[in-house]
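>>> 3D, please:
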Amino acid sequence: MNRMHLRIGPNDRAAAAGADHADGSNAARGAAQVGIGLRQPHYREWAERRVALGFVEVHSENFFADGGAALAALENVRETHAVSLHGVGLALGSAVGIDAWHLERLARLVERIEPVRVSDHACFARAPFVKASSRPAQATVFHAADLLPIAFTPASLDILCTNVDQVQERLRRSVLVENLSAYLSFNDAEQMPEPVFFSELVRRTGCSLLLDVNNLVVNAINAQRDGLASADPVALACAFIDALPPGAVGEFHLAGYCDTGSLVIDDHGSRVHAPVWAVYEHALARFGALPSLIEWDTDVPSLDVLLDEAGRAACRQNALPAPRAAA
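Got it, this is the predicted structure:
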């Protein structure tokens, strides 16, 4: 796979190298590996400020149009920062396959923006629907506006691998696949452990994982409350990470969750919670200082709050031991 070159000027590198976190600690070493999700309320402020940040992430589908203000804003951001395209619509686990129009629009956006990474979710959203009244019966593919969980079975793995291969072949690059927060599970005799499922996906397709640490913690807390797991949620999430092979992960996602008391919901609407930071530190120790993103999609705060969260991630990366020089 060809890797695109980033168009980041020397002034931006110098700004990133001198970035300080709000608490006074220098975040230079981790700054280049930390990003935020760039959302519409911050477009104007972003354009007016020189933000020292490694990359920004946007939702791919918001920029599928051939022109317009949103695409112009993204192209301006791309002049100074690496951009990661994160999709929510490929529905990589759908048995009916990938929507051709969606994939073509994504390919055009990738060619235009030259993103540093392209990612989507291990979910399904597309399924056939047959109207009982139609004569003869004709199936229409419906696309749900949600990230629906898949069963971790060999059959699901085959579907996911086929779809990931198709996307990578069209985009001419490897992609990252994200693990979900799921609020139901499948009672299937062929069910595989989730880390084994994703390890096989990486091995068979050459993709990488976008490891959403928040999703791991959300699933672990809910499993404990439902009586499906007895281990501490942090320990359960760390065990998931330990079961993945070295080199499997290409990026981390960090976000806040909403605890309703009976159910924890991955709402991306608050600061990162303490258990997520603890699991993130474990993930850093295992996989190294990989690109890490602060996600915040509901009740979007000020840009400074997002940058402060990014600084916290950078500080944790900086706390890792420096790589040893080769002998």
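
>>> contacts, neighbours, all on C-alpha from now
Noted.

>>> SS state for Leu103?
helix (DSSP: H, G, I helix; E, B strand; the rest coil).

>>> Now for the residue lying closest to Glu75 once chain neighbours are set aside, how many residues are close by?
Computed as CA to CA, 6 or more residues apart in numbering, the closest residue to Glu75 that is not its neighbour in sequence is Ile113, at 6.9 Å. Neighbour count for Ile113, taken as other CA atoms under 10 Å: 18.

>>> The one 4 residues further on now?
Around Arg117 sit 20 other residues, with neighbours defined as other CA under 10 Å.

>>> Second input sequence below; structure requested for side-by-side comparison:
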Amino acid sequence: MAFSCPAVSEKNVGNHDACKTCPNYKVCMGARQEAAELKQIKERFENVKHIILVLSGKGGVGKSTIAAQLAYSLASQDFKVGVLDVDITGPSIPKMFGLEDERIHETFLGWSPVFNSDNIAVMSIAFLLSHPENAVIWRGPKKNGLIKQFVRDVYWDELDYLIVDTPPGTSDEHLSIASFLEEKIDGAILVTTPQEVSLLDVRREVTFCKKANVNIIGVVENMSSFICSCGHESVIFKPTTGGAEKMCQEMNLKLLGKLPLDISLRESCDLGISFFNEVNESKAIRALREITETIKKEIENKKEKKEDKKEEKKEEEDFDEF
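Got it, this is the predicted structure:
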């Protein structure tokens, strides 16, 4: 005999008399709470126009550097930018924005992000630590809980772009962000270096994005060459299999650009200042500007395609009704 839940069609699920003795009460209430939290998260991001994930298959490829410089680049164009650091065990974003000694402030609207300037806001677990050298030794559920707090409780106000800096690989943090933000994410930027060992891990990241239904905006090849202080350019990490360009051709991905190693860029990250304010012109500056413009165009193209699909679907529904 099939079991029929008397409260399944009611809005006030869990308060029906039959709910008290139901063996699935905890499961049902857990699903209800999760739905309520997802609604809260959706409301938090109503005024955030675009969300970009920055991913890398392995550590040490400059993912956080790309995330920080993309934020600085967009801010230099007068966009309002937020940076959410979900690298729980290795938060380096505060260092790159000169915010190491800052702490989270709580207001009646929620947690307030820390501001680097009028149009760059940052949130990171580093703001919760009593000392920058303290290690975060957490298992998955606790990481997931903090990320949920970040997306549910942080008040970003109005943002043109929110850049999410993730840890290397495909772990709890990635799954949490993909599930909490869902359709709000415009896409992911994959960061790699030219060596095959890095490209191999990026290919795994591509697989993750497809399984998690995350759009891939494109790939940035970092450290593609080295520019000395004298201006001479040389290739340190010589690609053995064609680098990111060949991989993008094989996997039908967009190569957003190639960023060279630049001493001034490294110094800017260490000092927590904008590379764009310190250097007037260089190959690295031009590459970052081109990467930024390409990302903006890719997001706009995706938006237009999405609107076209909505229009087509509406026309089909109107025709069916007719």
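
>>> TM-score of the superposition?
Overlay of the two chains. TM-score (TM-score structural alignment, normalised by the length of structure 2): 0.39; 196 aligned residues with a CA RMSD of 5.8 Å.

>>> What residues does the residue nearest to Glu75 of structure 1 make contact with?
Shown in contact with Ile113 of structure 1 (CA atoms under 8 Å, 6 or more residues apart in numbering): 75, 78, 83.

>>> swap in Glu37 of structure 2?
Glu37 of structure 2 touches Arg152, counting by CA under 8 Å, 6+ apart.

>>> Does it lie in a helix or a strand, and which?
If you go by DSSP states H and E, Glu37 of structure 2 is part of helix 25-44.

>>> Mind checking what helix or strand follows that helix in sequence?
Going down the chain from helix 25-44 of structure 2, the next helix or strand is strand 48-56, by DSSP H and E.

>>> ok, so of the contacts of Ile113 of structure 1, who is nearest Val58 of structure 1?
Of all the contacts of Ile113 of structure 1, Val58 of structure 1 sits closest to Val83, with 7.5 Å by CA to CA.

>>> can you give me the strands for structure 1?
Remark: strands assigned in structure 1 by DSSP state E are 34-37, 55-59, 82-86, 117-121, 124-130, 139-148, 176-178, 208-212, 249-254, 258-259, 264-265, 292-294.

>>> a markdown table for those strands, including distance to Trp46 of structure 1?
Formatted as a markdown table, the strands of structure 1 follow (distance: least, CA to CA, whole Å):
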| stretch | distance to Trp46 of structure 1 |
| --- | --- |
| strand 34-37 | 12 |
| strand 55-59 | 11 |
| strand 82-86 | 14 |
| strand 117-121 | 21 |
| strand 124-130 | 33 |
| strand 139-148 | 29 |
| strand 176-178 | 26 |
| strand 208-212 | 25 |
| strand 249-254 | 21 |
| strand 258-259 | 28 |
| strand 264-265 | 29 |
| strand 292-294 | 16 |
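
>>> Tell me which of those sits nearest to Leu71 of structure 1.
strand 55-59 (10.9 Å).

>>> What residues sit buried inside the lengthiest helix in structure 2?
Counting by DSSP state H, the longest helix found in structure 2 is helix 283-321. Across helix 283-321 of structure 2, burial judged by 16 or more other CA atoms under 10 Å covers 284-285, 287-289, 291-292, 294-295, 298-299.

>>> how about the residues you listed in JSON lines, adding distance to Ile93 of structure 2?
Output for the buried residues of helix 283-321 of structure 2, formatted as JSON lines (distance: CA to CA, whole Å):
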{"residue": "Ala284", "distance to Ile93 of structure 2": "20"}
{"residue": "Ile285", "distance to Ile93 of structure 2": "20"}
{"residue": "Ala287", "distance to Ile93 of structure 2": "21"}
{"residue": "Leu288", "distance to Ile93 of structure 2": "18"}
{"residue": "Arg289", "distance to Ile93 of structure 2": "20"}
{"residue": "Ile291", "distance to Ile93 of structure 2": "20"}
{"residue": "Thr292", "distance to Ile93 of structure 2": "19"}
{"residue": "Thr294", "distance to Ile93 of structure 2": "23"}
{"residue": "Ile295", "distance to Ile93 of structure 2": "20"}
{"residue": "Glu298", "distance to Ile93 of structure 2": "25"}
{"residue": "Ile299", "distance to Ile93 of structure 2": "24"}
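
>>> among the residues you listed, which two are most distant?
Ala284 and Ile299 (22.6 Å).
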